[in-house]
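*Asks:* next comes the sequence, and after it the predicted model I'd like to discuss.
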Amino acid sequence: MIERFSPSGTLLGMHIDTMISPELAWQQEALCAQTGADFFFPEPGSSVREAKRICGLCPIRDACLEYAMDNDERFGVWGGLSEKERLELRRTSR
């Protein structure tokens, strides 16, 4: 996500416009964007069951997992997989 700030001294001096880069546009359709990060980035030792349930219903789950793998996301649930599951997937796909 890219934030663009209006120049100071304009009517919009305190306004922030948010622009989504094309490669991240899929995130707008993600169910997690409508749910909140708490499920997807739980405290260590907490359950990821609810995050995985939501991911299982998400229409862009594959794009999310691909993004996480391409960008070496090390924390949270992405595309329905936990950190450990993504690490195992990396190891087996080499």
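*Replies:* Ah, there it is. Small disclaimer: the values here were computed from a predicted structure and weren't measured.
*Asks:* alpha carbons only for contacts and neighbour counts from here, please
*Replies:* Will do.
*Asks:* name the nearest residue to residue 74, sequence neighbours excluded.
*Replies:* Counting by Cα to Cα, 6 or more residues apart in numbering, residue 74 lies nearest to residue 83, which is 5.8 Å off, once chain neighbours are set aside.
*Asks:* helices of this structure, start to end?
*Replies:* 31-35, 49-57, 61-70, 83-92 (DSSP state H).
*Asks:* next one for the comparison:
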Amino acid sequence: MTNLSWRQKAACRGLDPEIFYPTSDDAADTAKSVCNACAVRTPCLEYALSHREHDGIWGGATEKERRRIVRQRRKSA
């Protein structure tokens, strides 16, 4: 899947985007459950990491979780 073509296969396609901008942990769990069943979870997460998305759930990860991934990658590089 090149460029953003992965978005066509996303489980979240057509869902209310507000789901992915939660205001509580319970709401985050709802978004993550959609991501967990998604065939393009990895490209979505990589997109968010490479574009430094600060808000929302991307690829099943919150902003805090994505920051942790970035730190871990820097340490192992």
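*Replies:* That came in fine, so what should we check first? Please read these numbers as outputs of a predicted model, since none were measured by experiment.
*Asks:* can you pull the contacts of the residue nearest to residue 74 of structure 1?
*Replies:* 73, 74, 75, 76, 77 (Cα atoms under 8 Å, 6 or more residues apart in numbering).
*Asks:* show me what it lines up with in structure 2.
*Replies:* Superposed on structure 2 with TM-score structural alignment, residue 83 of structure 1 falls opposite residue 63.
*Asks:* could you check how far that match is from residue 14 of structure 2?
*Replies:* Counting by Cα to Cα, to the nearest Å, the gap from residue 63 of structure 2 to residue 14 of structure 2 is 22 Å.
*Asks:* and residue 52 of structure 2, by the same measure?
*Replies:* On the measure of Cα to Cα, residue 52 of structure 2 and residue 14 of structure 2 end up 23 Å apart.
*Asks:* neighbour count for those two, which is higher?
*Replies:* Using other Cα atoms under 10 Å, the more surrounded residue of residue 52 of structure 2 and residue 14 is residue 52, with 13 against 7.
*Asks:* which position in structure 1 aligns with that one?
*Replies:* Residue 52 of structure 2 maps onto residue 72 in structure 1 when the alignment is built from TM-score structural alignment.
*Asks:* could you do residue 41 of structure 2 as well?
*Replies:* With TM-score structural alignment as the criterion, residue 41 of structure 2 matches residue 61.
*Asks:* burial measure for its match, as a count.
*Replies:* 20.
*Asks:* how far away is it from residue 4 of structure 1?
*Replies:* 29 Å.
*Asks:* count of residues packed around residue 82 of structure 1?
*Replies:* Residue 82 of structure 1: 20 neighbours (other Cα under 10 Å).
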